[in-house]
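*Asks:* sequence unknown, structure follows:
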């Protein structure tokens, strides 16, 4: 029997803050009422701020997989269109498989699962596509299976250098609200996301932020669609309503989640995630273990995937941690199953939460007999204390003045 709260340190779903739970604890209201319209407008406009866009954001009662599907069926045509995708990990592979099921030809650039998408390789493929047969470039921003974050601004610049007309579609499922992301500035055409990661909500909402270029494509493509039709959503959205019964209580939570993100300030949210990720990597380095992502500029602020030493099974280690310390760590997926475990540090996570999680990992390494050097938690503390000391010094200066 375990006492106290369970530590959910997987990279999503992330723990739901008490404040959001309280906001969701409301009676269901008439979704055709003026009261609901106010809620609908609040979440639609607030979502634009998080995506950093002035364009429309469509909210579906779905998982992120549904939002993937919406991006495809609204812009591409089966048996005619070709897309360029990059094998950055498990979720890029799943998105590729979905596109194939819809009759889309996929040029899938191979990857080693230890880096994000390479802008130079994308640029070379597009430059060679003089017939402009590629209709979209589809990239996962933060690959949740590997802990590598692709450089979307650089990819946008690479596309622009070729003057290629392809749409840019980006999966922000595990990055939105945790990693700096700029839909308008980076000229993204479709940004895909969901509720259970940076938004700190239960699963159940899928998002598409869409450009005018994407909407134009949706008017000429011939993919059948109904539930995920953008235009059918946007018509009632203009007045705060939805074309079918919405997930009202999740929308209550979404309104509160947006308020929390904006109160902290998006730049501060992003800096917090970067700081916690750096502390996690400091612990991993001290333990003598290896981070799966090999490119420092692509280290994920959302999670850290840690490689197990040869001869040691990551899933058995995760079981030891769960059984002994009531903490869930993320499993390795597909190609890295049993080879890595993933530490989530996203959402409401703060310094003390992270140090508790790292303590559980370090104790788990000892109990499981995994070769490591002690002192990982102390290394993380030292990094986090540097920031705290700077803040304290700044505060003392203000007080003394």
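*Replies:* Received the coordinates, thanks. No experiment lies behind these values; they were computed from the predicted model shown.
*Asks:* all contacts plus neighbour counts: C-alpha atoms, from now on.
*Replies:* Noted.
*Asks:* what comes up buried for stretch 98-115?
*Replies:* Neighbour-count burial for stretch 98-115 flags 98-100, 102-106, 113-115 (criterion: 16 or more other Cα atoms under 10 Å).
*Asks:* Oops, could you answer that again for stretch 72-89 instead?
*Replies:* Buried residues in stretch 72-89, counted by 16+ other Cα under 10 Å: 72-78, 81-89.
*Asks:* tell me how far it is from the chain's mean position?
*Replies:* Stretch 72-89 sits 20 Å away from the centroid of its parent chain (Cα atoms, centre = their mean, to the nearest Å).
*Asks:* same thing with stretch 166-183?
*Replies:* 8 Å.
*Asks:* Quick check: end-to-end length of it?
*Replies:* The separation between the terminal residues of stretch 166-183, taken as Cα to Cα, to the nearest Å, is 16 Å.
*Asks:* The structure to be compared is supplied as follows:
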């Protein structure tokens, strides 16, 4: 691999120099007032990115997986019932965590390439007249398949059923890159991590809790120590942590939020959509299908591209690394060997995306696929020319 080339994996993502410098700071006393000058703006910045006025933001030294565990252990008790759909590797992993924590998971099996089955959710919730289901899980952006689900529709399903279950959302590969409306969608817990849309190294689990979820944390029976939001909540009142914080990453998070808010959140989302459309135009020019089964499901942060039957898509990823020093994402789980993934998440521009498209194209030609060299690049170039941002971002 070459450190000079951008990565095209769906996390960790490329780190802007401005954020690398923000993370690279001298040791400070995390019990001093100086730490509060980092912590408070970082939490407020995340709240703005979530488009929330009332979310309680928690930031743990961890990753998105630690965020999942925080969401579950602070809102639920042993044996309680949750509703979840299995439609990709990351929704599957969240289900596995629920089961290992002793929760009773009602799993809705859904084809990979499709989103959260909202209609089926509404049927199940309407039938649950005793309100045994305590939480509904939804993966906003399934990173393995390049599928984005409609979280607002999940909230409408809960409301239509008159069901009080909490809505827990995995926004690991969507938050800070795609529109996410914590308050408007009635989300109770949102989970993300530092290494995706926030453009930082891995190391922070970032969560938003609604007042309802925070209240649930006072009586939730699942055991937690490190990931206890009540301990964190009490420490935040003193601009402190219950243990040693990752203050360099928190300083980077504060700066990342500034960068996005300076660009304007709607501009951030528009940039991701534009870059994604260029990648999708390239795939279409190559004559290759996407794993996502319909346009309304297309992700603006990662595109999973299907290769012809009988061809091992992992060969593209391996060849790209060996021959060109570029990283793409392999297929995972049920789509292993059938798709390769191009990330367009976080610190990414049209020009950077063209580098990835060109490299993928060279790899496919090298490996004997019936691809015309330059076809995908030209399709993406045309899209970017016609939809360019005057700022050049």
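*Replies:* Nice, thanks for sending it over. Bear in mind the structure is a predicted one, so any value in this text is a computation, not a measurement.
*Asks:* ok so, going back, take the buried residues of stretch 98-115 of the first structure and keep only those in helices.
*Replies:* 98-100 (DSSP state H).
*Asks:* residues in the first structure aligned with stretch 143-156 of the second structure?
*Replies:* Taken onto the first structure by TM-score structural alignment, stretch 143-156 of the second structure occupies residues 144-157 there.
*Asks:* So for that stretch, what gets flagged as buried?
*Replies:* Going through stretch 144-157 of the first structure with 16+ other Cα under 10 Å, the ones that come out buried are 144-153, 155-157.
*Asks:* Kindly report the same for stretch 233-253 of the first structure.
*Replies:* So stretch 233-253 of the first structure, judged by 16+ other Cα under 10 Å, has buried residues 233-234, 237, 240-242, 246-253.
*Asks:* Now do the helices in the stretch 51-200 of the first structure.
*Replies:* For the stretch 51-200 of the first structure, the helices identified by DSSP state H, counting those that start in this stretch occupy 64-73, 90-101, 119-128, 152-162, in order along the chain.
*Asks:* so which of the ones you listed comes closest to residue 189 of the first structure?
*Replies:* helix 64-73 (9.6 Å; Cα to Cα).
*Asks:* returning to what we had before: of all the buried residues of stretch 72-89 of the first structure, which comes closest to residue 216 of the first structure?
*Replies:* After measuring the buried residues of stretch 72-89 of the first structure against residue 216 of the first structure - Cα to Cα - the closest member comes out as residue 75, at 8.4 Å.
*Asks:* dump the residue contacts of the closest one.
*Replies:* Counting by Cα atoms under 8 Å, 6 or more residues apart in numbering, residue 75 of the first structure touches 214-215, 217-218, 221, 223.
*Asks:* Any of those residues buried? List them.
*Replies:* Among the contacts of residue 75 of the first structure, those classed as buried by 16+ other Cα under 10 Å are 214-215, 217-218, 221, 223.
*Asks:* would you turn the buried residues of stretch 144-157 of the first structure into CSV with distance to residue 64 of the first structure?
*Replies:* Putting those into CSV (distance: Cα to Cα, whole Å) gives the following:
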residue, distance to residue 64 of the first structure
144, 13
145, 15
146, 18
147, 18
148, 19
149, 18
150, 18
151, 21
152, 19
153, 22
155, 23
156, 23
157, 27
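*Asks:* if we take the buried residues of stretch 72-89 of the first structure, which one ends up nearest to residue 316 of the first structure?
*Replies:* Distance ranking of the buried residues of stretch 72-89 of the first structure against residue 316 of the first structure, using Cα to Cα, places residue 89 first at 22.2 Å.
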